[in-house]
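Participant: starting from these lines, generate the structure:
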Amino acid sequence: MKGGSIELGEVSKNASTNKGVKRGLSIMDFILRIIAGVATLASAVAMGTTDERLPFATSFVQFRAEYDDLPSFVFFVLANSIVCGYLALSLILSILHIVRSTAVKSRILLIVLDMVMMGLLAAAASAAASIVYIAHYGNTQANWFPICQQYNSFCERISGSLIGSYIAVALFIIIILLSQSAISRN
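Facilitator: Model (predicted):
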């Protein structure tokens, strides 16, 4: 038979290869979602448990630095917690995509929700990063002095939690690109 027609019961090699590629993309999506979930959970826990106290002249007078002293850090913890919960719930659809690699509507839904969550996470990380910058370097024009010389542990933990959050943002970009690639293969 000429012209590339397929006999009954015969599967084209392109269709099976395409299905295998989509399954591979779905497995990669699942793994990246787990890693991003761990990164957001670690960021939320690291920021949420940040607390340092410095004694002043006596043990009765102490200066403290906690994450909930600044609304940007509270927003950061809440946003990371929301995104972590979303990633945990989205694993169900990711498993569905591994089993049924032809599902398109659920992939489109995940892309839209992934972009919303990535925006939320990027906004929270950016807001917290501005406060971390002020904590490290201060602002002489506003007479805000850097506090990281006194509160070393506090600054190390909040800086570390930002790294985890930005890693999750980068993983979201990769997840979105993988999902778009899987949709384009239909």
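Participant: all contacts plus neighbour counts: C-alpha atoms, from now on.
Facilitator: Will do.
Participant: for the protein, what spans make up the helices?
Facilitator: Secondary structure of the chain, counting by DSSP state H: helices at 13-48, 71-99, 105-137, 152-184.
Participant: got the contact list for the residue most central in space within the chain?
Facilitator: Geometric centre of the chain, nearest residue: residue 168, 2.8 Å, by CA atoms, centre = their mean. By CA atoms under 8 Å, 6 or more residues apart in numbering, the residues touching residue 168 are 35, 36, 37, 39, 40.
Participant: next, find the distance separating it from residue 119.
Facilitator: Distance, residue 168 to residue 119, by CA to CA, to the nearest Å: 11 Å.
Participant: residue 52 is in contact with residue 65, correct?
Facilitator: Yes: counting by CA atoms under 8 Å, residue 65 does reach residue 52; the two are 5.3 Å apart.
Participant: neighbours of the nearest residue to residue 29 once chain neighbours are set aside, how many?
Facilitator: Take residue 29 and drop its neighbours on the chain: the residue closest to it by CA to CA, 6 or more residues apart in numbering is residue 175, 5.8 Å away. Each residue near residue 175 was counted by other CA atoms under 10 Å, and the total is 25.
Participant: got it, and residue 100?
Facilitator: Other residues lying near residue 100 total 15 when counted by other CA under 10 Å.
Participant: which residues are in contact with residue 160?
Facilitator: Counting by CA under 8 Å, 6+ apart, the residues that residue 160 touches are 43, 46.
Participant: next one: it from residue 43, what distance?
Facilitator: According to CA to CA, residue 160 and residue 43 sit 8 Å apart.
Participant: hmm, back to that, which of the contacts of residue 168 has the most neighbours?
Facilitator: For the contacts of residue 168, the largest number of neighbours (other CA under 10 Å) sits with residue 40, at 30 neighbours.
Participant: is that residue in contact with residue 162, as I believe?
Facilitator: No: judged on CA under 8 Å, residue 40 makes no contact with residue 162 at a distance of 9.6 Å.
Participant: compare with the first, here's sequence two:
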Amino acid sequence: MASTESKFPQNPPPKTQKIVLGAQIGLRILVIGTALAATWVMLTCRQSTEIIGMTFDARYSYSSTFKFFAFANAVACSFALLSLLFVFFFCRQGLNPSNYYYLFLHDLFMTLLVLAGCAAATAEGFIGRYGNSHAGWTPICDNFGKFCNQMTTSVILSYLSLSFLLTLTITSASKSRQIQVSNSLI
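Facilitator: Here you go, the predicted model:
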């Protein structure tokens, strides 16, 4: 039976390490950019309209779902920046599989947080656009088109961030599975 050490090379080729490190850095920068843009668009999303002589406002802050969505993207952006600094700090010594395990846990948590925010905002956005006749909710996007379009843009940017985070999670999981089990644990 082959040992664990023979299945995985001890030191991957330097070119492979540089490609993985470059992908980690590039994807983290993309996560920061898309999550920051999604947060900014959501925070600046507002519209006033006059209906039957009365003025109505639509703002993200009127919905706890959209507040959570903005918060989830802001947290993901902040923690992606921290993880980028972590990658830069440990890139001098070389990232070992145990560091990738911590990055995997971090990326998994951020992926789940952004996924929850996207799911919540998508569900509320669907109700805002199409309404729900069974609950008596009427669609608002006929009257607040600019607001709905900005919300849609923010959700799309957040889904892009989610796809980058998912790619980071898969990459970190793949690299972290190379953790060597010591003989004392066997």
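Participant: still on that earlier bit, so which of the helices of the first structure gets nearest residue 58 of the first structure?
Facilitator: Closest to residue 58 of the first structure of those is helix 152-184 (CA to CA; 20.4 Å).
Participant: read off where stretch 113-128 of the first structure ends up in the second structure.
Facilitator: Mapped onto the second structure using TM-score structural alignment, stretch 113-128 of the first structure spans residues 106-121.
Participant: now that stretch: buried residues?
Facilitator: In terms of neighbour count (16 or more other CA atoms under 10 Å), stretch 106-121 of the second structure has its buried residues at 106, 107, 108, 110, 111, 113, 114, 115, 117, 118, 120, 121.
Participant: circling back to that earlier point, got any residues that touch both of residue 65 and residue 52 of the first structure?
Facilitator: The contact lists of residue 65 of the first structure and residue 52 share 151, 154, where a contact means CA under 8 Å, 6+ apart.
Participant: map residue 179 of the first structure onto the second structure.
Facilitator: By TM-score structural alignment, residue 179 of the first structure lines up with residue 172.
Participant: ok, its match to residue 147 of the second structure distance?
Facilitator: Using CA to CA, one gets 37 Å for the distance from residue 172 of the second structure to residue 147 of the second structure.
Participant: got it, and residue 83 of the second structure?
Facilitator: Distance of residue 83 of the second structure to residue 147 of the second structure, given as CA to CA: 33 Å.
Participant: please apply the same query to residue 100 of the second structure.
Facilitator: 40 Å.
Participant: check residue 169 of the second structure too.
Facilitator: From residue 169 of the second structure to residue 147 of the second structure the distance is 33 Å (CA to CA).
Participant: next: residue 40 of the second structure.
Facilitator: Residue 40 of the second structure is 14 Å from residue 147 of the second structure, where distance means CA to CA.
Participant: show me which of these two is the more surrounded one.
Facilitator: Ranked by neighbour count (other CA under 10 Å), residue 40 of the second structure and residue 147 place residue 147 first, with 22 against 15.
Participant: that one maps to what in the first structure?
Facilitator: Mapped onto the first structure by TM-score structural alignment, residue 147 of the second structure lines up with residue 154.
Participant: check contacts around that match.
Facilitator: 50, 51, 52, 65, 66, 148.
Participant: repeat the analysis, applying 10 Å as the threshold.
Facilitator: Applying CA atoms under 10 Å, 6 or more residues apart in numbering, one finds that residue 154 of the first structure lies in contact with 47, 49-53, 64-67, 135, 147-148.
Participant: could you check the distance from the counterpart of residue 63 of the second structure in the first structure over to residue 31 of the first structure?
Facilitator: Under the alignment defined by TM-score structural alignment, residue 63 of the second structure is paired with residue 70 of the first structure. According to CA to CA, residue 70 of the first structure and residue 31 of the first structure sit 34 Å apart.
Participant: more neighbours, these two?
Facilitator: residue 31 (15 against 12).
Participant: my read: that one touches residue 87, true?
Facilitator: No: if you go by CA atoms under 10 Å, residue 31 of the first structure and residue 87 don't touch, sitting 11.1 Å apart.
Participant: so what's the alignment partner in the first structure of residue 96 of the second structure closest to, chain neighbours aside?
Facilitator: Per TM-score structural alignment, the equivalent position to residue 96 of the second structure in the first structure is residue 103. Of all residues not flanking residue 103 of the first structure in the chain, residue 97 sits nearest, at 6.4 Å (CA to CA, 6+ apart).
Participant: correct me, but the one you found touches residue 108?
Facilitator: No: taking CA under 10 Å as the definition, residue 97 of the first structure is not a contact partner of residue 108, at 11.6 Å.
Participant: shared neighbours of the two, which are they?
Facilitator: residue 179.
Participant: between the two, who's got more neighbours?
Facilitator: Using other CA under 10 Å, the more surrounded residue of residue 97 of the first structure and residue 108 is residue 97, with 24 against 15.
Participant: roughly how far apart are the more buried one and residue 73 of the first structure?
Facilitator: Residue 97 of the first structure is 35 Å from residue 73 of the first structure, by CA to CA.
Participant: and what of residue 113 of the first structure?
Facilitator: On the measure of CA to CA, residue 113 of the first structure and residue 73 of the first structure end up 23 Å apart.
Participant: understood, closing this out.
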